[in-house]
Every structure is written in C-alpha cells, then in structure tokens.
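Asker: test case, fold it:
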Amino acid sequence: MCTFAVLLAICFSASPAIAQIGSSAPNDPVLGARLVEGVATADQLWLRNEAGAVVVFDRADANRRIIVEEGAADLLRDAGRTLVLQSDGGTPRRFSVQEPETGRSLTPPLQADALGFLREGLDWIVITKDALYRSDGGEWRRQPFEGFGRHFGVMTLASTPDGSIYIGFNQGEWGGGLWRIAPGSSRLVEIRKVDDDPCHGPLASECDPVTGLAPDIDHAGCLLASIGLSHMLSHGRVMRVCGDEATLVFSRELDALPGSIEAFSHSTWPLFGLAATPRGWVAVTQDKLFVSDGGEVKILEMPDVESLAGIQTVQFENILVVPTDINWGMSLSGYTPMLIAVTD
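Answerer: Now for the predicted structure:
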C-alpha cells in the first residue's frame, strides 16, 4: 500500500528541481518571514506582513522604522506618497486611509472588515468580502457585491482606465482566481478560461492562484495577471485580461529530471509576481526572472543578493525582489520570491 509519506517522496524525487531564492528567511523582529506586499522607491522599502505590521527601511543606511505594529490591511503608492489602509484597533474594527509621514487621515473611518484599497480619480475605493465602498474624502458609499460570497488568501487589486476593478486571489493549493467589477455594475464576475478540466487551466478559481496584476503596455485598457503554484506539481502563466476575456501570453515548462514520472514532465515554472516595464513585463520565480522585452521573453538568473537590515533583496531595473514564506503557508513551496515595483 502506498502511504502518503511514500507519495511525497516520489513526488519530490521525480519532479523537476526548483532552487529557492536566498538562503534564509527575512529576519526582521516585527515582520518575521510572512511578508505579503511591499512598496519601494529609490530611497525607501515599505513591507507589510500577514498580521498587518508595516516597517519602512531606508535603503541608503538600512535604518528602519515601525509604522504599524498590527492592523494594516493594504499599502498603496499614490501621488508620490506611501499610504496605509489602517485599523484603529477597536472592536468592531474601523479602517481609514492614513498618510504615515504626515500623520493625516485622508478618509473618515469605515466600520467594515477591509481587505484592500485603491485610488480611482478622486475616489478612494475599499474592498471587503461582500461590498465595495467609495469615498472622495467624505462619507463612505456602500455598493454590495452580487455573485461572490467568499474571498481567498492574499488579495491583489488593480483597475483599468474604463473604471473596471480587478481582484486577484492567491490561496496556494486551493486556487484563488481573478474577478472583475465592470463600470457601473455591482456584480463580481469571475474571469475564467478553461476547457474540460479547471485544473488544466489556463485560468480558473479552483486551481489557479493569482499572484500579481500589472498594466499591459502592449494592449491599452488591458491587464496582465501572473499565476504561480509550487506544490506536488507546479504551474505558472502570464494571462492577458481585456474586459471579461482572458488569453494565455506566456508559460514555460520546467526541465524534468531523468526518469521523471510522465505527469511531472509537463510542470511549468510558477510565477510569484509580475510588474510592468517600459517595454513589457517582468515575472519572478525561484532564482530566475522572466523578462518580456518587445514581445520576446528571456530567462535571466537572479542577480546577486544584498542585505537590507536582515532582509535579503535583489534589484533588477525597476523592481526589487525579497523572500517570503506566505506561499509556504498555502502550499509546499518553501520560501518564494516577492516582486515589488520601484516607483517614484
């Protein structure tokens, strides 16, 4: 009889080998290793962990400041400033958009379990598990969702010029998927493209964790989405999303080890983050970068690692890469790279 332990041994001996970024976990006494997101400029690196702590690092001298010890739901770079969607710590929780460098509150408190926020014109938009809230700095206006009753793991938000809002979820081996709220609509629609089996992709909430969203410079008004899972098998893709339609842009098979089981020979590189560049996009996997330049995708080895106050960092053009174990909490991935775009 084949036990689960034997099955694991077979999987990891027969599947393609994937190296891990860096040799140790992030070593910050407040943040720990479970980093969720970051904001980077030429001078600073802001990091948020799963518990809602936020720490900012000075990239020149490695000084660090604790911005929030817990209760931060999201970070956003807007108009040359880094903003935090932050809880007041009370019960029930109330969230507001805060500008930590000045101590200003940019919105009134919102009593709701906020998951993330973004800026659309003059409006602040906050997403919860069952509604979208808007504020131009005054009272919040609630817009309930239809067609969606749950959320998954780590959330990524993006919008397009037509006013569409996209919500990507990453819950590791349990999938996640991508969802859209069309302009003027209150219905959340899954962006889905499958044949017979949802787990054969290329995009389905049952099996595909969405790990990044970025503008598509080659197709105005569209987005690119990265998918990445490293579990017993691994898969990854870059998808182009225009409205409710998704098409496959990129996927690359792993090199199978000699004697691999046939099922493992079709594993693809898991992509754990995505950012736009002036000529295309960059996606990150363990110890490698996939760089699309004018439509041609090149594979680059990860540049040398540097340490910033105990945080391993890698810089490539306009992105930073840091390690996290957020995916390890939802799969067998081990430490994975987290990609952060460097902005103004």
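
Asker: when you work out contacts or count neighbours from here on, use the C-alpha atoms and nothing else.
Answerer: Fine.

Asker: neighbours of L122, how many?
Answerer: 10 (other Cα atoms under 10 Å).

Asker: distance of the nearest residue to it once chain neighbours are set aside from S186?
Answerer: Once flanking residues are discounted, L122 sits nearest to D136: 5.6 Å by Cα to Cα, 6 or more residues apart in numbering. Distance of D136 to S186, computed by Cα to Cα, to the nearest Å: 19 Å.

Asker: on the three-state scheme, S265 is what?
Answerer: Using DSSP: H, G, I helix; E, B strand; the rest coil, the structure places S265 in helix.

Asker: before we compare anything, build this one as well:
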Amino acid sequence: MRWILLSLVFFWVLASHADAAPRAWRDEDLGQAIIEGVADAENIWLRGSTGKVVRFVRSTGDRVVVAENVIDLLRDNDHLWALARRGETDSYYVTDLLDPESAAAIRSDRRQGDTYLHSGEDAEGQVLGLAIWPGLDRPVIVSQRGVVPLASGESRQRFAASLSGYGHLTAVDRQTLYVGYNRGEWGGGLRRVDLQNGAISFVTKNAERPCEGVLNPACAPIVGLFPDRQTPGCLIVGSGISHLGSSRGEVYRVCASTIEAVFSTPTPAVGDRWMMGPQPWPLDGLFEVSNGWVGTSRDRYFRSYGTRVEERPMPTFREWAGLQISDEQDGVLFLVSACCWGSTDAILYRAIAVPIS
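Answerer: Now for the predicted structure:
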C-alpha cells in the first residue's frame, strides 16, 4: 500500500473506458489526486493529495473526512494505521482508523501519545511513513535518519546514513527495512536498511551497459513493494517506466541479496500510440491483493495467481460519489486517481487498485 505523489507525475494509465471523467478533475476533499486506498465489504478509505483521508460507505456513497494532514496509511490485519502531522508542528501521531476510541483522538487537542520528531538537519529529517513486521503490535515511524518505535520496550534506531525523501516502505522482519524510490525517467532503485546496525545499501545487479542491470537505481523506478507472504523474509517489488516512446515493467522477488525475476510485461504485436514501435507494457503501480498482486498499466492490468499471471483489460469506470470507480474485480476495486493529460483526441488517466480485505 505504498503509492507516492511523484509517481503521479510520470506514469499514467490510458483509461479509454473513463470517458465520463471531466478533463479538469478535482475532488473537493481529496484534491487533484488519490494517492492510495484500502477497502472492506462496507467502506472505502482514500488518501488524497490534500492529506485528507475520506471514508466512503460503499452501499450509499456517503463520505466523511476521518483524518487530515495524513502522511501514510498502513493496513495490518484488523488495523488501519494512519500517520498524521498535528498542524505545522513537529508533533506526529499514529491512530487506528478502525478503532473508534483511537480514531476519536484525531478530533481532540490532546497531545497524549504524540511523537515529537524534529525535522531539522541534525535530527530525524523528513518523515517517510510507517512500517510493521511480524510480532510488532504497533507500527514504527520511519524518517530519513532512523526508526521511531511506538510499541513499549522498543528504542529508536539511527541509520548510518540518511535516506532520500519520498519513498515506498516495507519491512519483512525486525532486521530488515526496504525503501523504494520512484524518480520517473531518472530511476529510483531499492535500498535495504539493516535495522541492527543502521547500514544502508543498494539492492541491484549491475551490468556492463548502462540501464541493463537489475533494479539499477539510475534507471529503475520502484512502483510498489510489499512482503512476500509465501516466502518469509522476502519481498515482492515492481519496477516500470514509460518515457519517450519506450517502456517496460518487471516484478521481482528479493530475498536479502538475491533478486529473482517473477514477471515481465509482454510486448504487444502492435504498440499503442504512446510507443515508438512495440515495447513491453509499462508498469505504473504494483498492489498487494489476496493471493497475489495486481500491476496496473495503460488500459490494462496484470493479476497474479500463484505463479500464473493474467493480462486483462482495465474495467469500465462509472460515476460514483464524485469519483470514477469500477465494479469489484477479483477482490479489487479500480479508481481513476488523477486526470488528465494528452491531446484532445487521446487523454491519459492514472488508475490505482484498491484491495478489498
């Protein structure tokens, strides 16, 4: 569930079925982009570029803003953790949006339980988001320079170096944190943080020619990552790009220093108008879903079932509660998350997958 705003600048899905979406789309609460979302049988929670989290009732479309100044959302079994900043202060709090008592603290001025992080150069730096691993009952806050635990009995961990800002986060165990970056045509790459000693290293396989390595930080934007539920201690990571007529998309399994190719997007016999000749389809988002993952691309998506991956057309979007949303597909909802780019006769949209748990 780690989808950052920079990816909205560089990667867009051609959603030809979303003709009803206005060209200058902007939601009154979410703003000009939906960053991420989660859902269950009754509700949908969406975080927008405004920093607000809005809960929608699926049966009626009714909406309510449940949190503001939110930096990250993290679904963890029966919890939906939200990391938010209290105004313009150095005070941050984490609340469970599924727990009425915890969520009630959002509306109060109480500072009990707040975590104070000084963002100056000599302190924690920018707050990146939340991470959790098996055995931890509350998530940790990850900043550029360390990990701040919220569970009792845990101590702060300083990194040996500083991470860059705006990254996808996931932890596979209490020893290892991974951070992926999406810089568009400037790459991004994957970092591994050893939580025992704070060491930071690149996860990559180099090659003799530029951009021919695996997860090369100069050429591989990371579009999603999450723990591999079938292989403890490993993670699934997606990389994809579409730039100047060329494109590609890959999914890998990373286990410590081992990188295994899981999937590469196919090359169509005839490329679409955004390709300079047939190219592999771009991958602009990778989302963990029940029993696998969903990768989004232009006018299509890829759904994994164990070792099998199926390519499917992006479903038709319909107007709902001021949004463009699909019907449920294999435990997933698709939403138009940002709009619109392109010429008058070809408009690009970006769609995200919202897993239903």
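
Asker: tell me how they score on TM after superposing.
Answerer: The pair, once superposed, lands on a TM-score of 0.80 when counted by TM-score structural alignment, normalised by the length of structure 1; 317 aligned residues with a Cα RMSD of 3.1 Å.

Asker: what residue of structure 2 matches up with the residue nearest to L122 of structure 1?
Answerer: Using TM-score structural alignment, the partner of D136 of structure 1 in structure 2 is A151.

Asker: in this structure its match contacts R138, no?
Answerer: Yes - counting by Cα atoms under 8 Å, A151 of structure 2 does reach R138; the two are 5.6 Å apart.

Asker: the more surrounded of these two?
Answerer: Of the pair A151 of structure 2 and R138, R138 is the one with more neighbours under other Cα under 10 Å, namely 20 against 12.

Asker: quick one: map W281 of structure 2 onto structure 1.
Answerer: By TM-score structural alignment, W281 of structure 2 lines up with W269.

Asker: show the contacting residues for that match.
Answerer: G228, S234, H235, G236, R237, S251, R252, E253, L254, T285 (Cα atoms under 8 Å, 6 or more residues apart in numbering).

Asker: same check for those, but in structure 2.
Answerer: Of the contacts of W269 of structure 1, the ones still in contact in structure 2 (both residues aligned by TM-score structural alignment, their matches' Cα atoms under 8 Å) are S234, H235, G236, R252, E253, L254, T285.

Asker: mind checking which of the residues you listed are buried?
Answerer: Buried members of the kept ones among the contacts of W269 of structure 1, counted by 16 or more other Cα atoms under 10 Å: S234, H235, G236, R252, L254, T285.

Asker: ok, now which ones touch the fifth one?
Answerer: If you count contacts by Cα under 8 Å, 6+ apart, L254 of structure 1 has them with P16, S265, H266, S267, T268, W269.

Asker: how about it, what's its match in structure 2?
Answerer: In structure 2, L254 of structure 1 lands on T267 (TM-score structural alignment).

Asker: surely its match is within a helix?
Answerer: No - assessed with three-state DSSP, T267 of structure 2 is coil; it does not lie in a helix.

Asker: that older thread, restricted to strands, list the contacts of W269 of structure 1.
Answerer: In strands, judged by DSSP state E, the following of the contacts of W269 of structure 1 are found: G228, S234, H235, G236, R237, T285.

Asker: for structure 2, what's the longest strand?
Answerer: As assigned by DSSP E, the longest strand anywhere in structure 2 is strand 332-343.

Asker: right, and the helix or strand after it?
Answerer: strand 346-355 (DSSP states H and E).

Asker: elements contacting that next one?
Answerer: strand 34-39, strand 285-289, strand 292-297, strand 332-343 (3 or more Cα pairs under 8 Å, 6 or more residues apart in numbering; DSSP states H and E).

Asker: closest one to A353 of structure 2 among those?
Answerer: Ranking those by proximity to A353 of structure 2 (Cα to Cα) places strand 332-343 first, at 4.6 Å.

Asker: same list (the helices and strands packed on strand 346-355 of structure 2) but as TSV, adding distance to R26 of structure 2.
Answerer: Below are these laid out as TSV (distance: least, Cα to Cα, whole Å):
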stretch	distance to R26 of structure 2
strand 34-39	10
strand 285-289	21
strand 292-297	22
strand 332-343	8
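
Asker: right, so of those strands, which gets closest to S357 of structure 2?
Answerer: strand 34-39 (6.3 Å).

Asker: tell me what angle the closest one forms with strand 285-289.
Answerer: 10 degrees (axes from the mean of the first three to the mean of the last three Cα atoms, to 10 degrees).

Asker: any idea which helix or strand comes after strand 34-39 of structure 2?
Answerer: Next along from strand 34-39 of structure 2, by DSSP H and E: strand 43-48.

Asker: tell me roughly how far that following strand lies from structure 1 on average.
Answerer: With mean Cα distance after the TM-score superposition for structure 1, strand 43-48 of structure 2 departs from structure 1 by a mean of 1.4 Å once superposed.

Asker: quick one: buried residues of that strand?
Answerer: Buried residues in strand 43-48 of structure 2 (16+ other Cα under 10 Å): N43, I44, W45, L46, R47, G48.
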